[in-house]
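# have a look at this prediction, sequence included:
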Amino acid sequence: MPSITIRNVPDEVHRAIRVRAAMHGRSAEAELRDILDKAAKPEGRLKLGSLLASIAREAGGLTDAEAESFNQLRDKTPAEPMRFE
């Protein structure tokens, strides 16, 4: 797993992180990991799959029969492996 070094953190910020970590019963490092995780992946973020599904719903989407007809048209023969000779 990658590591991150953060330099020049103000003393009051460092103290606040240590206090916050103690309140949550974990180390300062674990607290910072939690803060970074929540900042990078917020609860209300829009995920790509959800966005595509909503677009499909708005456009009318495919019926099961239409999806099955696309499946029948698909070429199911295995791909030939690439050769580097």
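Arrived safely.

# from here on, just use CA atoms for contacts and neighbour counts.
Noted.

# can you tell me how far residue 69 is from residue 61?
14 Å (Cα to Cα, to the nearest Å).

# typo on my end, residue 27
Relative to residue 61, and taking Cα to Cα, residue 27 is found at 49 Å.

# likewise residue 9?
On the measure of Cα to Cα, residue 9 and residue 61 end up 51 Å apart.

# can you check residue 76 too?
In terms of Cα to Cα, residue 76 sits 24 Å off from residue 61.

# residue 28 too?
Distance from residue 28 to residue 61, by Cα to Cα: 48 Å.

# and these two? Which one has more around it.
residue 28 (19 against 13; other Cα atoms under 10 Å).

# and the more buried one, what is it in contact with?
17-18, 21-22 (Cα atoms under 8 Å, 6 or more residues apart in numbering).

# same thing but at 10 Å, please
Contacts for residue 28 (Cα atoms under 10 Å, 6 or more residues apart in numbering) come out as 14-22, 34.

# between which two of those is the distance greatest?
15 and 34 (16.6 Å; Cα to Cα).

# okay, pairing it with this:
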Amino acid sequence: MANLWVHSVDDTLFDTLVREAEANGRSVEEEHRFILEEALQTVYNRQFIRALMSMPNVGEDADFERVNDRREAPVVFD
């Protein structure tokens, strides 16, 4: 795993981080990681939604129903 050091953090911001960590029963490092993960997950979700929305409308749901033809599926992986 990578390490991340943050320099020159405003004292008020750091104090808030300490209070939040204490309130959530986490260390300051765990709280910092949690906040960072939450922020970046939101960005990731937004990008995923954009990708889904960019897909063209290619038909109705019924067009993609699975046909039960009872054939064996091809072996793709050994």
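Good, I have the coordinates. The structure displayed is predicted, hence computed values, not measured ones.

# and the contacts of residue 28 of structure 1, which are buried?
17-18, 20-21 (16 or more other Cα atoms under 10 Å).

# can you report how many residues neighbour residue 9 of structure 2?
9.

# measure it to residue 28 of structure 2 for me?
Residue 9 of structure 2 is 13 Å from residue 28 of structure 2, by Cα to Cα.

# ok, now residue 21 of structure 2?
Counting by Cα to Cα, the gap from residue 21 of structure 2 to residue 28 of structure 2 is 5 Å.

# list residues touching both of the two?
15, 34.

# how about the lengthiest helix in structure 2: buried residues?
Looking across structure 2 with DSSP state H, the single longest helix is helix 28-53. Within helix 28-53 of structure 2, the residues scored as buried using 16+ other Cα under 10 Å are 28, 31-32.

# same list (the residues you listed) but as a markdown table, adding distance to residue 55 of structure 2.
Formatted as a markdown table, the buried residues of helix 28-53 of structure 2 follow (distance: Cα to Cα, whole Å):
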| residue | distance to residue 55 of structure 2 |
| --- | --- |
| 28 | 41 |
| 31 | 37 |
| 32 | 36 |
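
# closest one of these to residue 3 of structure 2?
residue 32 (12.3 Å).

# quick check: the spatially closest residue to that closest one that is not a sequence neighbour vs residue 48 of structure 2, distance?
Ranked by Cα to Cα, 6 or more residues apart in numbering and with sequence neighbours excluded, the top spatial neighbour of residue 32 of structure 2 is residue 17, at 7.3 Å. Going from residue 17 of structure 2 to residue 48 of structure 2 by Cα to Cα gives 29 Å.

# just checking, residue 53 of structure 1 touches residue 46?
No: with contact defined as Cα atoms under 10 Å, residue 53 of structure 1 does not reach residue 46; the gap is 11.5 Å.
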